[in-house]
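>>> sequence below, structure please.
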Amino acid sequence: MTVAAFAPDGVPEVRAGDDLATLLLAALAPGDELADGDVVVVTSKAVSKAEGRVVDGDRAEHLAAETARVVARRGPTTIVRTRHGLTLAAAGIDNSNVAQGRAVLLPLDPDRSARRLREALHARTGRTIGVILTDTAGRAWREGQTDIAIGAAGVLVAEDFGGRVDGYGNELAVTAPAVADEIAGLAELAQGKLGGRPFAIVRGRGDLVLAPGVDGPGAAALVRGDGADLFGFGAREAVVRAVRGAAADRAPFGRPAEPEEVAEALTAALGVEVAHIDDDTLAVPATWARLADVVAFAFGWEPVGASAEDADHQIHRVTP
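Here you go, the predicted model:
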C-alpha cells in the first residue's frame, strides 16, 4: 500500500467570508486535481479565519469563554476541556500566523465545517472525497506536538479491529487505530507550520472515504466522554478537587469503583482496617472520617450521614 500527501502552495491569506473550496481548487496544479477517494485536510485555523473566528486580544482574554472546565495548570500553561470536548492547551486559542494583537478561536462546530467543505467540493468536482479539519495538540507523557483531527466528514475516523485475528492466531480485543488523527499527522508533514499551506491532499486510503451523502459520525466520535478518561484532572488538580469534594467535580473521576478497589485504596492511604457492610457500603474508624471522605470522592463514593458518637464512619457508593 502507498499513501501519499501533498500540500499546494500559493494559497492566499484566508479572510472572513472566503470560500475555502474556491481557494483549494485554485491552488491545485494541473495533474493534482481531486480524485475519488482523496482526503482533503485543512487546518482549523484556515476554517476559523474564513468563519470570522479571529478576535482582538490575547489567549487569556478569551480562555474562560472557550472553556468547559480546567483540567490542569502549570505556570502560564492552562490545559482545558473545550466546549467541543477537546482537551487542549489554552482551549486551542492561537495567536500565531495572525496579526499581532489578535487571536484565532477554534471553529464553533468543526464537524459541521467539514461537512460544508465536503459538500462544496463535491458539488464543484463531482468527486467522492473525505474532509478532515486539524489542530495541533500535545500528548501526555510525550514531548512535542502533533496534529489531530478535530472535525471530519465523509471519512471513517477510526478502524475497529476488535474480534479480528492476527497472523499468530491472537484475537484483537481493543485495537482501534484513530486513522483520522494519523491522516492529520501525515498531512502536517506536507503542510509544515510556516509554509502557508493550509490544505493537504492525502491519497491512497480511499477505503476510508464514505459514499456521497454519508458523512459519518465526525471527529466528535474520537472524543472520550468526560469521566471515561483515566486522566480527567492533572495530578495536582485531582488532589485539590478530591479534597474539596464538590459535586460538580465528580464526572472527571469516572464511574464509581467497586468496593474491593475502594477498600484497597482506603487501606493504602489510611493504614486501617476497612469493614465491608454490604456491596455498596464500607466503614473505617471514625477518627479517619475526613481523609476517608477524600479517598471516597475520588473513587465515586460519598459519606453516609452519621453522628459524632458513631465508632465507625461509613461511605456509600454513589448511584450513577
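>>> going forward, measure contacts and count neighbours with C-alpha atoms only.
Will do.
>>> can you give me the helices for the stretch 201-320 of the chain?
Taking DSSP state H, counting those that start in this stretch as the test, the helices found in the stretch 201-320 of the chain are 235-244, 259-270, 289-298.
>>> separation between Gly216 and Ile132?
12 Å (C-alpha to C-alpha, to the nearest Å).
>>> more crowded one of these two?
Ile132 (34 against 18; other C-alpha atoms under 10 Å).
>>> does that one belong to a helix, a strand or coil?
strand (DSSP: H, G, I helix; E, B strand; the rest coil).
>>> which residues in the stretch 151-300 of the chain form strands?
199-203, 275-278, 281-285 (DSSP state E, counting those that start in this stretch).
>>> which helix in the protein has the most residues?
helix 110-125 (DSSP state H).
>>> here is a second sequence; please produce its structure as well for comparison:
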Amino acid sequence: MVVPTFNVWGVTGIPEISRGDDLVAVIADAIAGMGPEHALGNGDILVVTSKIVSKAEGRQVPAADREKAIADDTVRVVAERVHPGGVTRIVETKQGMIMAAAGLDMSNVPEGFALKLPEDPDRSARMLCEGLRARFGVELGVVVTDTVGRPWRVGQTDLAIGAAGLQLTDDLRGANDANGRPLHVTMAVVADELAGAGDLVKGKTSGIPVAVVRGMGRLVQGLDAPGARSLVRTGDDDMFRFGSAEAYRLGYEAAMAEMKAKTTSQARPKGQKQD
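From the prediction side, this is the model:
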C-alpha cells in the first residue's frame, strides 16, 4: 500500500535582499550551499515569501507615505473600522487581493519604511520559475505567498498571491467521495495549501523566506499554466462584492425607493388607476 506523504524544508543562507538583487541567483546559491541532500529535483515546488520579491523589485516606500501608498494600491474599500490606534481598512488591491491596508507591511523592513506587494506577483513567479528551471535543469513550480487574515477566523495564514508552473486547484466536481456520493462543489485550492505548508517552516521571525515542498510533483505543469490571479472571484461569483459602506448605501436607497412607492400608492385617490 502506498502511503501519501510529502516533505517540506526551509532554505537557509538567504541574505537580506535589496533592490535590484537577482533573486534567482540568490535562491539558487542558497540551495546549492545546503549540500547535495537538498538539491532540487523534478516536481519540487518552491514557496517564496512575497516580501523578498518586493524588496528585490524596489517596492519600499517611506513610512510617512503609508496612507498614500495604500490609496494608490486600492481599487475599492471593502470595510473599515475605527479603533484607538486609528482606522483599519480592508481593501481590494490592484493585484485582486482582499487585504488589510492593501497588503502594505512594516515588519522585517528597515526602520522608517513600509513595503508594498509585488506589482504583478504572477509575473514575478514566472520569472523565478523560468530562471530556477534553467539554473537547475529540473521541472519545478513556484508559489509566491503573502500573509492574510480571514473575515470569520482569528489570526492570519499564508496564501498564494502569485504562481507559475503549477496546477492551482484539485477540481473534484463530478467525482465521487469515498462513499460513492457525487461531489458537486469540492475544489481544493492546493496553491494556498502549499503556501500554508511552506509557512510552517519559514515562519515570520526565522529569517527563512523560501521553502521547498517535495512529493507533490503531480501539480507541476508548464510555464503557460494560469497564475494565482485566476483564483480571484470576480463579478457575480464574488458573494461579498459590496463593501460595508456600499451595502449600507444600496440598502438605504432600496428602502427609500420602496417607501416612496408605498407613499405614492397610498396618496392616490381611490379608484384611480396607475398609468
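>>> drop the TM-score for these two in here.
Between these two chains, after superposing, the TM-score reads 0.87 (TM-score structural alignment, normalised by the length of the second structure); 260 aligned residues with a C-alpha RMSD of 2.6 Å.
>>> and the strands of the stretch 151-300 of the first structure as TSV, adding distance to Gly138 of the first structure and mean neighbour count?
Compiled in TSV, those are given as follows (distance: least, C-alpha to C-alpha, whole Å; neighbours: other C-alpha atoms under 10 Å):
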stretch	distance to Gly138 of the first structure	mean neighbour count
strand 199-203	21	24
strand 275-278	42	13
strand 281-285	40	21
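>>> okay if I get those strands as JSON lines plus distance to Arg83 of the first structure?
Listed next are those as JSON lines, based on distance: least, C-alpha to C-alpha, whole Å:
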{"stretch": "strand 199-203", "distance to Arg83 of the first structure": "25"}
{"stretch": "strand 275-278", "distance to Arg83 of the first structure": "39"}
{"stretch": "strand 281-285", "distance to Arg83 of the first structure": "36"}
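>>> nearest to Glu237 of the first structure, of these?
Nearest of the strands of the stretch 151-300 of the first structure to Glu237 of the first structure, taken as C-alpha to C-alpha: strand 281-285 at 25.7 Å.
>>> which of the strands of the stretch 151-300 of the first structure sits closest to Ile93 of the first structure?
Across the strands of the stretch 151-300 of the first structure, closest to Ile93 of the first structure is strand 199-203 (C-alpha to C-alpha), at 19.7 Å.
>>> check the offset of that closest one from the chain's centre.
Centroid separation for strand 199-203 of the first structure versus its chain: 22 Å, with C-alpha atoms, centre = their mean, to the nearest Å.
>>> so which bit of the second structure is that strand matched to?
Taking TM-score structural alignment as the measure, the second structure aligns residues 210-214 with strand 199-203 of the first structure.
>>> that older thread, joint contacts of Gly216 and Ile132 of the first structure?
Listed contacts common to Gly216 of the first structure and Ile132 are Ala153, Val155; contacts here mean C-alpha atoms under 8 Å, 6 or more residues apart in numbering.
>>> circling back: report all helices and strands that the longest helix of the first structure contacts.
helix 20-27, strand 130-139, strand 142-153 (3 or more C-alpha pairs under 8 Å, 6 or more residues apart in numbering; DSSP states H and E).
>>> residues in the second structure aligned with the shortest one?
This means helix 20-27 of the first structure. The aligned range for helix 20-27 of the first structure is 23-30, by TM-score structural alignment.
>>> so what's the gap between the matching stretch and the chain middle?
On the basis of C-alpha atoms, centre = their mean, stretch 23-30 of the second structure sits 23 Å off its chain's mean C-alpha point.
>>> could you pull out the buried residues of that stretch?
Leu23, Val24, Ile27, Ala28, Ala30 (16 or more other C-alpha atoms under 10 Å).
>>> please name the nearest non-neighbouring residue to Arg118 of the first structure.
Using C-alpha to C-alpha, 6 or more residues apart in numbering and skipping residues adjacent in sequence, the residue nearest Arg118 of the first structure is Val131, 6.0 Å away.
>>> and that neighbour, what does it touch?
Residues counted as contacts of Val131 of the first structure (C-alpha under 8 Å, 6+ apart) are Val39, Val40, Val41, Val42, Ala114, Arg115, Leu117, Arg118, Ala152, Ala153, Gly154, Val155.
>>> with neighbour count added, can I get these in TSV?
Formatted as TSV, the contacts of Val131 of the first structure follow (neighbours: other C-alpha atoms under 10 Å):
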residue	neighbour count
Val39	32
Val40	28
Val41	29
Val42	29
Ala114	28
Arg115	23
Leu117	22
Arg118	26
Ala152	31
Ala153	32
Gly154	26
Val155	28
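>>> and which of these is nearest to Ala306 of the first structure?
Ala152 (52.2 Å).
>>> center of the second structure - which residue?
Ranked by distance to the mean C-alpha position of the second structure (C-alpha atoms, centre = their mean), the top residue is Ile161 at 3.1 Å.
>>> contacts only, for that one.
Met97, Pro121, Asp122, Val143, Val144, Thr145, Asp146, Ala228, Arg229 are the contacts of Ile161 of the second structure under C-alpha under 8 Å, 6+ apart.
>>> corresponding residue for it in the first structure?
Using TM-score structural alignment, Ile161 of the second structure pairs with Ile150 in the first structure.
>>> measure its match to Pro217 of the first structure for me?
Distance, Ile150 of the first structure to Pro217 of the first structure, using C-alpha to C-alpha: 12 Å.
>>> and for Asp160 of the first structure?
Distance from Asp160 of the first structure to Pro217 of the first structure, by C-alpha to C-alpha: 14 Å.
>>> which of these two has more residues huddled nearby?
Pro217 (16 against 13).
>>> which residue in the first structure aligns with Leu200 of the second structure?
In the first structure, Leu200 of the second structure lands on Leu189 (TM-score structural alignment).
>>> kindly report the same for Ala79 of the second structure.
In the first structure, Ala79 of the second structure lines up with Ala72, judged by TM-score structural alignment.
>>> how many other residues sit next to the closest residue to that match other than its chain neighbours?
Distances taken as C-alpha to C-alpha, 6+ apart place Gly234 nearest to Ala72 of the first structure, at 4.7 Å, with adjacent residues excluded. Gly234 of the first structure has 15 neighbouring residues, counting by other C-alpha under 10 Å.
>>> same question for the one 3 residues further on.
Residues contacting Glu237 of the first structure under the criterion other C-alpha under 10 Å number 15.
>>> no more questions from me, cheers.
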